[in-house]
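> Model the following, please.
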Amino acid sequence: MSATSSPVSLHPADTLPPAVGTVLRGIPAVGGVQYAPVIRPGSRPSVESTTATAELEESRRPGEVARFTAAAAAVADRLRERAANASGAASEVLATTAQLAQDRAWIAATEKRIGQGNPAVTAVTGAVDQFVTMFTQLGGLMAERVTDLRDIRDRVIAELDGLPEPGVPVPEVPSILCAEDLAPVDTAGLDAALVVALATTLGGPTSHTAIIARQLGIPCVVAVDGLDSVAAGTMVMVDGTAGTVTVAPDEDVASRAVAVARGEADLAKSWNGPGATADGHVVAILANVQDGAAARAAAETPAEGVGLFRTELCFLNRSTEPSVDEQAQIYGEVLEAFGGSKVVIRTLDAGSDKPLKFVGHPDEANPALGVRGIRIADGNPGILTRQLEGIAAAAENTGNAPWVMAPMIATPAEAKAFAEETRAHGLVPGVMIEVPAAALLADRILEHVDFLSIGTNDLTQYTMAADRMSAELATLTDPWQPAVLALVAMAAKAGAAVGKPVGVCGEAAADPQLACVLVGLGVTSLSAAAAAVSAVGAKLSQVTLAQCQEAAAAALDTATAAEARAAAAAVLA
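The predicted structure follows:
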């Protein structure tokens, strides 16, 4: 069975269910409290017995190949259709998974197995297992694709066998979805009115599941020890702020906790900006977006602009590079949605787990540490030039001049080269701080660029040398790690010394408590999923700059992420 498979209503036979009132602990991913019955993903197609199937006659093999390719194409088409009807992170996840569903590597491996006499279902299973093993060994960002691959396998097998498309059942009443892991496709399609919280055994605080849960605005806890033994139908309370799942809690206690959390959420909804602490220290509260639709939705929130426009979406699922005019139109939609407001555009952050069909990606032993982000421009300089031309054209067409930043900058020389080309197009240059080397040399990088934006997801992963999708390492990939906070402080201090802004656009900016700590470290802007903007702004408006600075100092003076979170909470309560 795949990592997303779980019985609908049974827990493992050899594991006793947790006792009433048992508190299971995990990693907080999205704050809030909910109390509801558990639902689990429905059964997926069985793959254990496929290897025993009789060999296909040679005359039937071409027809079986055609049957397989049609099934894979049907799955990819459905995913693309769902991507077109989604927005933000959900759209990006669906588009990326659709691309993977028709990736030539695993398609060719499956066709080869069919050519050797394996029926399509057996061939699909064997080919996916081959790539799961490969991706797992590579680790890093490639390991994130394992759940996606298994999900694609199950969908293709269901298509081949004429079964309903697998996925998360639609509950009749508001419920809490618990699973070993969730395919990003399933998470992207959730109805937040019916699935009111998420809890998973695997995953990390920056996994696709956590990111989309944040976009939906529902509590989420990941890497929960003992969750697999909680049966469907069990009443549980998920506390996404504390990182706990309480099994069959006292109903009155749970109801009061939900009411308190709902009151805090209502207070957040009433906040309408602009961003500032209680004593008037200004902090811009911005939104992360992926396309024009997401920008228009973000414009309906109190977000003061866009702190991260991920441009990869318009490049995915393309066999050829979009023209400069096409790019200008796409970028222009975001600039128009926030006319007259700050918009920060990140240049193409592809490679590794997001390969482009029209770029010659080399085979790499460790793609997460390979040719990705700005490094793609070294072998394909025209791609960056044409993207900057498209951005400049969009700026001219809309009258809104954006800031532009490069991902995966590691040295001052890289920052200088990017800044020179960006300024040549009349644009304001900045860089992402995602690599520890960049944080350590932030003062020298700032000699060349006008701003920094800290991407805490990758900065945490690279600082802690821990795969952000590993449940075993989830405590290491928590952005509250004091080592990560120390690097943030170093970059912010460098910016303050020369009067240049330093923002945060990683998932850490969506955590209201951590947002306050970031401000205390000297960060000048916070950019988060649109659904998190109000909660972050509201929390910041309730504390003073001095409290933020005291909380930051307390967090830096600890040794673990849990200690840092507790120390800051004691100051900010």
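
> use CA for all of it now, contacts and neighbours both
Will do.

> In terms of secondary structure, what does the helix or strand that contains residue 493 contact?
Using DSSP states H and E, residue 493 sits in helix 482-498. Counting contacts by 3 or more CA pairs under 8 Å, 6 or more residues apart in numbering; DSSP states H and E, helix 482-498 is packed against helix 436-440, helix 442-445, strand 451-454, helix 456-464, strand 502-504, helix 545-556.

> now, of these, which is deepest in the fold?
Mean neighbours per residue, mean count of other CA atoms under 10 Å, is largest over these for strand 502-504, with a mean of 29.

> so where do the helices sit in the stretch 101-250 of the chain?
Taking DSSP state H, counting those that start in this stretch to define them, one finds helices in the stretch 101-250 of the chain at 104-115, 120-138, 140-143, 145-161, 184-188, 208-216.

> got the residue ranges for the strands in the stretch 151-300 of the chain?
With strands called from DSSP state E, counting those that start in this stretch, the stretch 151-300 of the chain shows them at 175-179, 195-200, 220-222, 235-239, 244-247, 284-289.

> For the third one, which outside residues touch it?
Same thing as strand 220-222. Residues outside strand 220-222 that contact it (CA atoms under 8 Å, 6 or more residues apart in numbering) are 26-31, 197-205, 210, 213-214, 238-240, 243-245, 471.

> rewinding a little: next, the angle from the helix holding residue 493 to helix 456-464.
Orientation check (axes from the mean of the first three to the mean of the last three CA atoms, to 10 degrees): helix 482-498 against helix 456-464 gives 120 degrees.

> now the other sequence, so there's something to compare against:
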Amino acid sequence: MELFESAAVHRGVSGTRGWVVAPIRGLDAPVPQGRYILVAEDLTPADTAALDLALVAGFCTASGGPTSHTVQVAHGLGIPAVVAASAGILALPPGTVCALDGDGGLLYAGLARADLHAAIRRGHEQAEQNRLRHQAALAGGPTPGGVTLSTTLVKPAQAAELAGSAASGIGLLATELLFLGREHEITDEDAHYLRRPDELLIAQLRALYRAAAAGARLRIMFPMVTTVEEFTRAAVLAQGIRGEM
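Now for the predicted structure:
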């Protein structure tokens, strides 16, 4: 027997933990009043980082995977997510009230009134369970086997939250996402950087090595490298900046 008999169940894969009850909205549909569950074929990491968390309570995608960069960003932001739920979710009418089960990788679509109340109660119960798990992690000290827990940092403001988390540091900082949410248009100086990408990379490398000089343990990953020459060029730049610091 399904958890909610009135609902159609769309089975996907767990992306980020959490339980949300809200109407759904597609990328091109009118924005409903209140918070909603975003439904899409897929989301890029930049799309995910730019989501308005005051409106988007969670998301469900037809494709994608649980180890994708998009899911890592969602985890860093604390957005419940289900991925790889198939194209059936894209046919759901906008405004359909759904329950998104990020833990189980399920989307319950079309909740009747009786099931809606039960879904909301379940959300409160799951939130309390997650809170208790979080407290236990904070009180538990080092993990067995000396495993170090790190977190994904998407926005600079999240750095202050590290002190109250079980993470001992930042596992992934995608510096390209820091350019999102700019309040001004691209200037001539910005365009200069876009025309000369080495200079943009150098600025980021200098910031990283300054953090390392202050005591941070640093590992740098060059994303979206397609040739050996690209990697070699980036490595040479990194070594040069490191030698200057």
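
> related to what we said a few turns ago, now do the helix holding residue 493 of structure 1: which range of structure 2 does it align onto?
Helix 482-498 of structure 1 lines up with nothing in structure 2 when matched by TM-score structural alignment.

> coming back round to it: export the helices and strands packed on helix 482-498 of structure 1 as CSV, with columns for distance to residue 182 of structure 1.
What follows is these, written out as CSV (distance: least, CA to CA, whole Å):
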stretch, distance to residue 182 of structure 1
helix 436-440, 30
helix 442-445, 37
strand 451-454, 28
helix 456-464, 19
strand 502-504, 27
helix 545-556, 32
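
> Can you tell me which of the ones you listed is nearest to residue 514 of structure 1?
helix 545-556 (8.8 Å; CA to CA).

> now for that closest one, which elements pack on it?
If contacts are counted by 3+ CA pairs under 8 Å, 6+ apart, helix 545-556 of structure 1 sits against helix 482-498, helix 512-520, helix 561-572.

> Specify the stretch among the strands of the stretch 151-300 of structure 1 that is closest to residue 77 of structure 1.
Of all these, it is strand 284-289 that lies closest to residue 77 of structure 1, at 23.8 Å by CA to CA.

> Tell me the helices and strands packed up against that closest one.
With contacts taken as 3+ CA pairs under 8 Å, 6+ apart, strand 284-289 of structure 1 sits against helix 292-298, strand 305-310, strand 525-529, helix 533-541.

> okay, these, which one's buried deepest?
Highest mean neighbour count among those (mean count of other CA under 10 Å): strand 525-529, with a mean of 28.

> so that one versus strand 284-289, what angle?
Using the same axes, to 10 degrees: strand 525-529 of structure 1 against strand 284-289 is 30 degrees.

> what about the residue lying closest to residue 423 of structure 1 once chain neighbours are set aside, how many neighbours?
The shortest distance from residue 423 of structure 1 to any non-neighbouring residue, by CA to CA, 6 or more residues apart in numbering, is to residue 429 (6.7 Å). Neighbours of residue 429 of structure 1 under the rule other CA atoms under 10 Å: 25.

> right, and residue 429 of structure 1 touches residue 451 too?
Yes: Residue 429 of structure 1 is within contact range of residue 451, at 7.1 Å (criterion: CA atoms under 8 Å).

> so which helix or strand takes in residue 207 of structure 2?
Take DSSP H and E as the rule and residue 207 of structure 2 turns out to sit in helix 197-213.

> So for that helix, what gets flagged as buried?
By 16 or more other CA atoms under 10 Å, the buried positions in helix 197-213 of structure 2 come out as 202, 205-206, 208-209.

> again, but for stretch 88-107 of structure 2
Within stretch 88-107 of structure 2, the residues scored as buried using 16+ other CA under 10 Å are 89-90, 92, 94-107.

> Just the residues contacting that stretch, thanks.
Residues outside stretch 88-107 of structure 2 that contact it (CA under 8 Å, 6+ apart): 9-26, 29, 32, 37, 39-41, 58-62, 80-83, 85, 108-111, 119.

> rewinding a little: between the helices and strands packed on strand 284-289 of structure 1, which one is closest to residue 491 of structure 1.
Within those, the stretch nearest residue 491 of structure 1 is strand 525-529; the backing value is 13.2 Å (CA to CA).

> That closest one versus helix 533-541: what angle between them?
150 degrees.

> Could you figure out how far strand 525-529 of structure 1 is turned away from helix 208-216?
100 degrees.

> In structure 2, which residues correspond to strand 525-529 of structure 1?
Residues of structure 2 offer no counterpart to strand 525-529 of structure 1, counting by TM-score structural alignment.

> now that strand and helix 512-520, what's the angle there?
Here strand 525-529 of structure 1 runs at an angle of 160 degrees relative to helix 512-520 (the same axes, to 10 degrees).
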